[in-house]
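Colleague: Kindly return the folded structure for what I paste below:
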Amino acid sequence: MEQPIIETHGLTKYYGSLKAVDNLHLSIGKGEIFGLLGPNGAGKSTTILMLLGLTEPTSGEARICGLNPSREPIPVKRKVGYMPDNVGFYNELTALENLLYIGRLNGIPEQQVKSLAREMLVEVGLETSMHKKTGTFSRGMKQRLGLADVLIKQPEVIILDEPTLGIDPAGVRDFLELIRQLNQRQGLTILLSSHHLHQVQEVCNRVGIFVGGYLLAEGNIETLAANLFNTAPHVVEIMLQTAPAQAAVPKQDILALPAVRNVTVRDNVVEIAGGQDITPDLVRFFVSKGFDITGVQKKNYGLNEIYHRYFENNLKEDVSNEKSTGLFQRSFFSRFKKR
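Modeller: Modelled structure (predicted):
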């Protein structure tokens, strides 16, 4: 099995008495786009700082590209490109001039730096704006320039912390597509931190769900959904022509069908969750009962449902564990403080 390019073992970080990251075990393979997903203050940025060697873990260990960032921070910085949520540039310089400056700081030889800077600006779609002053750039253009800044040293891994913050929806779509293309063309390993669920779902191969410093779960969408909704993984929505009275829907008869676990009626939609796909049986059942069906849709669980269910389950466990000790209120509010 190939060695993970990013891995952590029991990584933990305290700020005083506040535990920002709690016993993190994580493994990310070469060429993956992995999303760290969680609300603000969940511990994502603290994790990134430890991976970069910018803050010391209280306990545990991280390795990135086979290096320990706490002991070998400079070699790690040579192999890893990092883009924070707010990238700063010299506004009076052009995009090309800013990138040349960054390239020289990274030790790129003078005979290579100009051609490489131009190549990176083309790569991120700024070829027509390379001679414009950065002070005139939109937020989205600055993020693209930030990506060129990261790429110019030709890293093996790039870490993006809330990269789409403050970008309009069209710019977000373009930026995420750029990330996907870079991953495919260059085989880059990408760690993306975000609290925007749909953006993470759109671009990441796997996600880790972070809440209150804990990694609650990690995997691809299908695996997370299967683990979380294993008692009723198949959901079918039956759309009826008219909204029936609640009493008119024979819920008990539907529940008697094989593998059906739950029946919910909302206006003219009947949602049936079960342990296996019995869509043909359901359609025949409703027709036999005299209902006019206008549509049938199988529901796929997205990251939104997965995230909120994990969050809900975790919170319920905390309530039951902490109410008896009087710690619930303090614990609940502390997990949302800025890490």
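
Colleague: drop to CA atoms for contacts and neighbour counts, all remaining ones
Modeller: Will do.

Colleague: Which of the helices or strands spans Q143?
Modeller: Element membership for Q143 (DSSP states H and E) is helix 139-151.

Colleague: relative orientation of the next helix or strand after that helix and helix 139-151 in degrees?
Modeller: Of the helices and strands lying after helix 139-151 in sequence (DSSP H and E), the nearest is strand 157-161. Inter-element angle recorded for strand 157-161 and helix 139-151: 150 degrees (by axes from the mean of the first three to the mean of the last three Cα atoms, to 10 degrees).

Colleague: May I have the secondary structure class of E61?
Modeller: For E61, the assignment made with DSSP: H, G, I helix; E, B strand; the rest coil gives strand.

Colleague: State the number of residues packed around it.
Modeller: Number of residues near E61 (other Cα atoms under 10 Å) recorded here: 21.

Colleague: Surely it and T8 touch.
Modeller: Yes - judged on Cα atoms under 8 Å, E61 makes contact with T8 at a distance of 5.7 Å.

Colleague: Could you say which helix or strand holds T12?
Modeller: strand 6-15.

Colleague: One more, please, to line up against the first structure:
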Amino acid sequence: MSLLGNPSVLFLDEPTTGLDPEGTRELMELVRALSVEEHRTILISSHQLYQVQQVCDRVGTFVKGKLIACGPIGELGRQLEENCPQSAEVMASPAGEELIGLLRGLDGVTEVEKGRDALIVRSERDIRPAIAKAAVDGGFRLEHLRKLGGDLDEIYIRYFEKAGESNGSDDALKRGRKRFGRRGA
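Modeller: Just a heads-up that it's a prediction; the model follows:
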């Protein structure tokens, strides 16, 4: 493959806009190949965070035109987790009020809510080991347990909310929370 002028740095602005799923997949494979195999630096500006997460090893998050976070995705997630509430998705059977009561009784749990197919456990810290032990010891069959919030979408939302809080009242942030059902509206 060749690029006109053989640039070492490529700038791509919303590169998948208008592409069908197959075209998007092919473009993301090309971006990955250019980065890994040809050692090119590729800067992508995009709102398609899932796609960005698939091909980028570092991200920068901008809010109101200001860079508020930059680094590897995993590191940005870990920075947000320090002294922050955690959420876990739990599926166990038999599901029901007994399981909900068991989870609510765990140290550090602040809320248990019913999701579409699973329970969402909110806590002061990561308590997944305690959830697993309590479920199994309580006679439940643990089918699924995963931490929520490690993807780039959640990282962006949290940084966006932090930026809004530090800048005082933000009408756009409030409208977004109300429109999309985010807490704190």
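
Colleague: Can you pull the TM-score for these?
Modeller: The TM-score (TM-score structural alignment, normalised by the length of structure 2) is 0.76; 172 aligned residues with a Cα RMSD of 3.1 Å.

Colleague: hmm, back to that, so where in structure 2 does the strand holding T12 of structure 1 end up aligned?
Modeller: Using TM-score structural alignment, strand 6-15 of structure 1 lines up with nothing in structure 2.

Colleague: Which strands or helices does the helix or strand following that strand pack on?
Modeller: Scanning forward in sequence from strand 6-15 of structure 1 by DSSP H and E, the next helix or strand is strand 18-28. Applying 3 or more Cα pairs under 8 Å, 6 or more residues apart in numbering; DSSP states H and E, one finds that strand 18-28 of structure 1 makes contact with strand 6-15, helix 44-51, strand 214-219.

Colleague: any chance of these in CSV, with distance to L176 of structure 1 and mean neighbour count too?
Modeller: As requested, those are exported to CSV (distance: least, Cα to Cα, whole Å; neighbours: other Cα atoms under 10 Å):
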stretch, distance to L176 of structure 1, mean neighbour count
strand 6-15, 21, 19
helix 44-51, 19, 23
strand 214-219, 20, 18
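
Colleague: Let me know which of these is the nearest to V283 of structure 1.
Modeller: Nearest to V283 of structure 1 among these is strand 214-219; the distance by Cα to Cα comes to 33.6 Å.

Colleague: Remind me what that closest one packs against, helices and strands.
Modeller: Secondary-structure packing of strand 214-219 of structure 1 (3+ Cα pairs under 8 Å, 6+ apart): strand 18-28, strand 206-211, helix 303-322.

Colleague: Next secondary structure element downstream of that strand?
Modeller: Downstream of strand 214-219 of structure 1 (by DSSP H and E), the next one is helix 221-228.

Colleague: in stretch 115-130 of structure 2, what's buried?
Modeller: Neighbour-count burial for stretch 115-130 of structure 2, counted by 16 or more other Cα atoms under 10 Å, picks out A118, L119, I120, V121, R122, S123, R125, D126, I127, R128.

Colleague: which residues touch it?
Modeller: The contact list for stretch 115-130 of structure 2 (Cα atoms under 8 Å, 6 or more residues apart in numbering) reads 83-91, 100, 103, 106, 108-114, 145-147.

Colleague: quick revisit: would you mind finding the most buried of the helices and strands packed on strand 214-219 of structure 1?
Modeller: Comparing those by mean neighbour count (mean count of other Cα atoms under 10 Å), strand 206-211 comes out on top with a mean of 23.

Colleague: In structure 2, point out the residues matching that one.
Modeller: Using TM-score structural alignment, strand 206-211 of structure 1 lines up with residues 58-63 of structure 2.

Colleague: Can you give me the distance of the spatially most central residue of structure 2 to D170 of structure 2?
Modeller: Nearest to the geometric centre of structure 2 sits D151, at 2.5 Å (Cα atoms, centre = their mean). Note on D151 of structure 2: its distance to D170 of structure 2, by Cα to Cα, to the nearest Å, is 24 Å.

Colleague: Kindly report the same for K114 of structure 2.
Modeller: K114 of structure 2 is 30 Å from D170 of structure 2, by Cα to Cα.
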